[in-house]
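One predicted model, sequence on top.
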Amino acid sequence: MHLDLTDDPKADDEAFVIDQTRAYNRRFSQGGAQRLCVFARDDEDHIIGGLTAKTYWQYLDISFLWVDERHRKLGYATTLMLAAEAEARRRGCKQVIVDTFSFQAPEFYRKLGYSEWGRLTEMDGVHERHFFRKAL
């Protein structure tokens, strides 16, 4: 055996490991992950905000939430979140999980009814990573 440690893996190698892990997981639960994205667009069809996530095993797992700085504080992030939560409910999800850094939006998630269930400290020496959940 030898190790191949890289920051530039072959796409097929990375996909193989992911596919094998998912195949193993399917032995314990029905259904796989389904992507869920919500985009806010301006009148010229440019993306001014977006949310990327997956739904699986009755969970909405939010990966990224972003709103262009020129459009913040106008309710777009809340609108994106509510749309994703509604679609997750339609897909049969019962919970949402998301994480955010201390310099990003922990208070935003609290205002939307999320409760913190974990925290990592000293990320990059000074930041915290907050883990939130919410029942749908």
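Noted; the coordinates are in hand.

Going by C-alpha atoms from here, please, whenever you check contacts or count neighbours.
Will do.

So what would you say the end-to-end distance of stretch 99-118 is?
One end of stretch 99-118 to the other measures 9 Å (CA to CA, to the nearest Å).

Which positions in that stretch come out as buried?
99, 100, 101, 102, 106, 109, 114, 115, 116 (16 or more other CA atoms under 10 Å).

Leaving out sequence neighbours, find the closest residue to the fifth one.
Which is residue 106. Excluding its sequence neighbours, the residue lying closest to residue 106 (CA to CA, 6 or more residues apart in numbering) is residue 100, at 6.2 Å.

now do the third one
Setting aside the residues directly before and after it, residue 101 is nearest to residue 129 in space (CA to CA, 6+ apart), at 4.4 Å.

Below is an additional structure, to be compared with the one above:
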Amino acid sequence: MSGLFGTLASGGFLILLVAAGFGFGFALVAGQGRKRSAMIGGLCAVLLAAILSASPVFRANMTGAITVLFVLGLLALPVMFYAFVLRQIRRRNAPALNPLPAGLRLIEQDDALFRETLEHLRDENARQPDYSRQTFSIAWRDARGAVLASVRCEILMGLAEMRALYVQPEMRDKGLGRQVLQAALDEAKSRGAARAMLHTFDWQVPDFYRHLGWTRTGEVSYPAGPRRIQFEKQL
């Protein structure tokens, strides 16, 4: 046993590399992956170094190995620095590469682009002398603050367009939709709107608007079958 211990101790740094290689190889064959196998190989080398550290022969060999590595590292520093500087010069002088060639793009998740485009269009429209735009919403809240019904109004150059009228399902047929819509019309009129309009699909009870005095002024038929109906009303 002492002979084996002495043989391993005389191997010095080389025997640690062998131990690390064996540990890495067995772990890799066992399906541990490269990163975990490398950790296991390093752990084998550390454990063997701890065992052999009691031998003065091993300590002497390791001291010599560390000294040699240190000297080699000092000699390699200028070469590494030169390679770093050369790489930076080449990168700086390399022509700029555009990873995306110019041309058409299909953008699936386009909400952000659409909002940005709308802002550009609104900025251009706002520079026109007759352009004016206001928006507001009317909501019906319960005692806890929950919104039970709401509608949004956009007044564009005197025309008030009602959008997104919605009533919670459990609160329908209670008059909330009629009240928030009328409140929005009154507010729009007080802000100078002369006419109101809205669009609704044929499955969204268009008779509701007829009963409130809205006039049907247009219709769009979709190839799939549904219709989008336009209503207007003087204020």
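Yep, it's here. On a predicted model such as this, the values are computed, not experimentally measured, just so you know.

Identify the residue of the second structure aligned to the residue nearest to residue 101 of the first structure.
In the second structure, residue 129 of the first structure lines up with residue 228, judged by TM-score structural alignment.

Show me how far the helix or strand in which its match is found is from its chain's centre.
Element membership of residue 228 of the second structure [criterion: DSSP states H and E] is strand 227-234. In terms of CA atoms, centre = their mean, to the nearest Å, the centre of strand 227-234 of the second structure is set 38 Å apart from its chain centre.

What lies in contact with that strand?
Applying CA atoms under 8 Å, 6 or more residues apart in numbering, the external contacts of strand 227-234 of the second structure come out as 194-202, 206, 209, 213-222.

Now, the residues you listed that are in strands?
Applying DSSP state E to the contacts of strand 227-234 of the second structure, the entries found in strands are 195-201, 215-221.

In the first structure, what stretch matches stretch 47-60 of the second structure?
Residues of the first structure offer no counterpart to stretch 47-60 of the second structure, counting by TM-score structural alignment.

again with stretch 180-187 of the second structure
Aligned using TM-score structural alignment, stretch 180-187 of the second structure spans residues 80-87 in the first structure.

mean distance, the matching stretch to its aligned residues in the second structure?
Once the two models are superposed, stretch 80-87 of the first structure sits on average 0.5 Å from its counterpart in the second structure (mean CA distance after the TM-score superposition for the first structure).

If we go by neighbour counts, what in that stretch is buried?
Neighbour counts over stretch 80-87 of the first structure (16+ other CA under 10 Å) mark 80, 81, 83, 84, 85, 87 as buried.

What are the boundaries of the strands in the second structure?
Going by DSSP E, the second structure shows strands at 133-141, 147-156, 159-167, 195-201, 215-221, 227-234.

Residue 14 of the second structure is nearest to which of the ones you listed?
Comparing these by their distance to residue 14 of the second structure (CA to CA), the top pick is strand 147-156, with 75.2 Å.

Give me the angle between the closest one and strand 159-167.
Interaxial angle of strand 147-156 of the second structure relative to strand 159-167 (axes from the mean of the first three to the mean of the last three CA atoms, to 10 degrees): 170 degrees.

Check which helices and strands strand 147-156 of the second structure is in contact with.
strand 133-141, strand 159-167, helix 176-190 (3 or more CA pairs under 8 Å, 6 or more residues apart in numbering; DSSP states H and E).

Quick one: closest of the ones you listed to residue 50 of the second structure.
Residue 50 of the second structure sits nearest to strand 133-141 of all those, at 73.1 Å, using CA to CA.

In the second structure, what stretch matches stretch 45-63 of the first structure?
Stretch 45-63 of the first structure corresponds to residues 145-163 in the second structure, going by TM-score structural alignment.

Need the contact partners of that stretch.
The contact list for stretch 145-163 of the second structure (CA under 8 Å, 6+ apart) reads 130-142, 164-168, 171, 176-177, 180-181, 184-185, 188, 192-199.
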